[in-house]
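> Generate a structure from the sequence data that follows.
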Amino acid sequence: MNTADFEIVGTGKTDKGIIIQSDSSELIITGLSSAYNSGDMFLVRDATQIGTAYGVLTHCDKTYVCQFAVISLENDTIIVITFPGYYSASFTFEGINYGPGDAMTITLQESQTFQIQSTSDLSGVKLLSTNKKRFSVLSGSALTNVKPSFARDHIADIVPPITAWEKEYILVRRNLVEYLYDQVKLLAGGRGANVSIIGCGYVVDQRILGYQTYIYNMTCERVHFISDEAVLIAHFPLGVRHGDPAMFFPTPLHYHVREYSVYIPPGFENCALALVMETIHSNSFNLSRISSSHTLWTEISQSKYSTAWLNNLNSGIVEIRHTSSFGGHLICEMEWSMIALTIGIGNLHETLRKPQEYSTTTIAGSSTTRGNYIYFLTE
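Next up, the predicted model:
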């Protein structure tokens, strides 16, 4: 394919969305979004796992482009985009200037996209389909860093809808001497959230106001996040040698399942899978069946969960199964770039709870349903 046929440039609408449909079997699709000497990878959500309401969470240095894009699954999708009062920039679309606290309304047809680019962080932007039609959101940055250095990279991931936010997450980072921390960013819903972070020695308790963010510098290898309200979390891991960042949205503990098919792309090295599961079940998980190079399970301080690494994985498909639910993420590197993505968004093969209605002041409970349509947008 000619990349110009589907690459989204600047702020505005395009007809460059991609919809993929299978009427015979379920699919697992990953997208590799690349820029010059950089790139990131994301796992595409099944169309039945997308929603009608989102909160955007992204990261960008002010000297580089910050962006998110939406794609509509249905015709005549009316989306209201509301910018937080602390948004520190503005942009013009169709002759109208939008800034802090403003709301704009767009209408998209099936597979049509709309992208916003900004010099300011777009975290806290709210998107709501007023006629309850589904759409997807891709968040990222063209080229950015997440700590004071010259290490930069393209970052991208599919944003979970608000109905897929949850209260508990486990995050794992490579235990690197070279870098003091990975950066983690949290976004609260309309009611705000009280979050406890355990695993790095003392417990961190943090109050996050409604639709505001909190940045946590993860200095240890494994951390357990517990919140009294559903939150969205993005993890920005750093490369082993160069410190380039990647971006992914970890899967909440609620959505861990018992089996995954993980695609490891060619051309990368230092590919590894971080795994998370309850400590009481970890002894029966035979890691050597999957990789000859793996770590022992290590329990998170003050938590009932443990983590382990499967290292030096070759490209191809890795099938992972266990009798108990687990989760994790994939991380790979090359000389000039790194990628990171969750190993699965969960509950693809189980009966799920019915969706709850979303309001602008509360967070709905998590829900997804099975379906055959899978689609994504690239930029």
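
> contacts and neighbour counts: CA atoms only from here.
Will do.

> thinking H329 is in contact with A274, fair?
Yes - contact criterion C-alpha atoms under 8 Å: H329 and A274 qualify, at 5.4 Å.

> Identify the contacts common to these two.
Common neighbours of H329 and A274, using C-alpha atoms under 8 Å, 6 or more residues apart in numbering, do not exist here.

> Strands of the stretch 151-300 of the chain, start to end?
Under the criterion DSSP state E, counting those that start in this stretch, the stretch 151-300 of the chain contains strands at 153-158, 166-172, 182-188, 193-198, 204-208, 213-218, 222-236, 257-264, 269-278, 298-299.

> by contact count, what packs against the fourth one?
Applying 3 or more C-alpha pairs under 8 Å, 6 or more residues apart in numbering; DSSP states H and E, one finds that strand 193-198 contacts strand 204-208, strand 222-236.

> between the shortest one and strand 182-188, how many degrees?
The directions of strand 204-208 and strand 182-188 differ by 40 degrees, with axes from the mean of the first three to the mean of the last three C-alpha atoms, to 10 degrees as the criterion.

> Give me the buried positions along strand 204-208.
Using 16 or more other C-alpha atoms under 10 Å as the test for burial, strand 204-208 gives I208.

> returning to what we had before: most tightly surrounded among the helices and strands packed on strand 193-198?
Compared across the helices and strands packed on strand 193-198, strand 222-236 shows the largest average neighbour count, a mean of 23 (mean count of other C-alpha atoms under 10 Å).

> Which neighbouring elements make contact with it?
Looks like strand 222-236 contacts strand 166-172, strand 182-188, strand 193-198 (3+ C-alpha pairs under 8 Å, 6+ apart).

> now the other sequence, so there's something to compare against:
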Amino acid sequence: MIFYGLLGAVTIALACLVDNRASCCAKAVGGMGMTRRQACSCAALFTLFLVLAGTAALRIDVGNDYGNYVNTFHEIYVGGYVVTEPGFNWLVRFLFLLSGGENYLLVFGLFAVVTAVIFLKAMYDQSVDFTLSFALFMLLGLYFRTFNTVRYYFVLAVTLYSLRYVLKREYGKFVLLILLAALFHKSVLVVIPLYLIAALPWKKWQVALGAAFAVSLPLFQGFWMKVVLWLYPSYQNTVYLQKETGLEGSLMGIIRCAAVLVLGLFAYRETIKENRANLFYFKLNLLGLALYTCASFLPLVSRFGYYLITAHVLLVPGILMGMPDEAPEPGGASALRLLKKGAGKKKKVMFLLTAAFCLLYFAYFLLTAHQEGVRVLPYHSWIFTEKEWLNGSFIF
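All right, here's what the predicted structure looks like:
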């Protein structure tokens, strides 16, 4: 727990040095090359990548499904039956062929690197303030959850990156990217209709129809469960169907969505109403809240919910940075200046309440991170692990 707390503090401090308003590769005026500030930003960003990818790649037996994945890797290698997608299976076979054996650490390491790169790239390119987005990425526990279900969090990073294509109305690129991601986790296909629905201009009759559909979910649970199992048959006859998630299991997702909803309504006129990107992310949050509250009976509803609420790392900075200042700062404000004298009072209050909520959320996450379904605590690294564990004898 102390390690994760220090990791969060150190990485957020590093993120304060990253300025995504000017590209690391941008040239200074007069053609003198990269400025000192840009060089510092680029170095901090690269250091963040090393820390995030390194921590994830060096872990062993961290995550509730780590051992299951090792078993899956073995079955893929020997040609056994697996339910994982073909793209994932091909990649595992290729890496094992490349390394000359069942080197599962290589597979975990590769996914750690690629997932970190995509998340950082998405936040750097698409957020109005990288520092705030990264702080949310850490404090909401999103980074630490990537230690679980590596192929799912890989495609989750891809969906965050894909939002740019929806906003640019480049729907062909969006669909193609999601179809490629589905080769690693087919549940990602659900974002194609959901993201396109959120991108539409909602009319009153459409909102009423959507509300009626949401209400039908808990009223006709048996029917909708059959629909889900038809779309995702690998859940059939599994322990997931024996777990009653309920509202209690979706509580933290509901709290997150509700908090973002309140924040958005508090500043809707100033930051969302006329801002296409923020409005799109805000609609995704509404869909996420509806899913968590009305479809909590579905197995692993959080997997579908995270496709909708991961955009919080882009929406919340968009709201906070979009609030007007009493004395606008030349060149634009940044997260480090939110509490300065020139910032508006409403903006300061919103920032402080958001920071308090995120810190409490992070504390709760750390207190529950050892439980079944998460199990990212305690942290172990294969660097300090006995050789017997590394050769797979704990599984085979």
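
> TM-score of the superposition?
Taking TM-score structural alignment, normalised by the length of structure 1 as the basis, the two superposed chains have a TM-score of 0.31; 204 aligned residues with a C-alpha RMSD of 7.0 Å.

> since we're on S129 of structure 1, how many residues are nearby?
Using other C-alpha atoms under 10 Å, S129 of structure 1 has 20 neighbouring residues.

> give me every residue that touches the nearest residue to it once chain neighbours are set aside.
Using C-alpha to C-alpha, 6 or more residues apart in numbering and skipping the chain neighbours, the partner closest in space to S129 of structure 1 is I79 (4.3 Å). Contacts for I79 of structure 1 were tallied using C-alpha under 8 Å, 6+ apart; they are 105-108, 127-130.

> Closest to Y375 of structure 1 out of these?
L108 (15.5 Å; C-alpha to C-alpha).

> Return the distance of the nearest residue to that closest one once chain neighbours are set aside relative to A103 of structure 1.
Using C-alpha to C-alpha, 6+ apart and skipping residues adjacent in sequence, the residue nearest L108 of structure 1 is T77, 5.1 Å away. Going from T77 of structure 1 to A103 of structure 1 by C-alpha to C-alpha, to the nearest Å gives 16 Å.

> Which of those two has more residues huddled nearby?
It is T77, of T77 of structure 1 and A103, that has more neighbours when counted by other C-alpha under 10 Å, with 23 against 15.

> Verify the stated contact: the more buried one with T107.
Yes - contact between T77 of structure 1 and T107 holds when scored by C-alpha under 8 Å: they sit 5.4 Å apart.

> Just the buried ones among the contacts of I79 of structure 1, please.
Listed as buried from those are 107-108, 127-129; burial here means 16+ other C-alpha under 10 Å.

> Return the member of those residues nearest to I339 of structure 1.
L127 (26.7 Å).

> Against which helices or strands is the strand or helix carrying the closest one packed?
Using DSSP states H and E, L127 of structure 1 sits in strand 126-129. Applying 3+ C-alpha pairs under 8 Å, 6+ apart, one finds that strand 126-129 of structure 1 makes contact with strand 53-55, strand 77-82.

> For Q206 of structure 2, the count of nearby residues, please.
Neighbours of Q206 of structure 2 (other C-alpha under 10 Å): 11.

> Repeat that for L120 of structure 2.
23.

> Same check on I81 of structure 1?
Using other C-alpha under 10 Å, I81 of structure 1 has 18 neighbouring residues.

> And S302 of structure 2, by the same measure?
21.

> pretty sure it belongs to a helix, no?
Yes - the assignment for S302 of structure 2 (DSSP: H, G, I helix; E, B strand; the rest coil) places it in a helix.

> Moving C-terminal from the strand holding L127 of structure 1, which element do we reach first?
Using DSSP H and E, the helix or strand that follows strand 126-129 of structure 1 in sequence is strand 135-144.

> now that next one and strand 153-158, what's the angle there?
Using the same axes, to 10 degrees, strand 135-144 of structure 1 lies at 170 degrees relative to strand 153-158.

> out of the helices and strands packed on strand 193-198 of structure 1, which comes closest to Q115 of structure 1?
strand 222-236 (20.0 Å).
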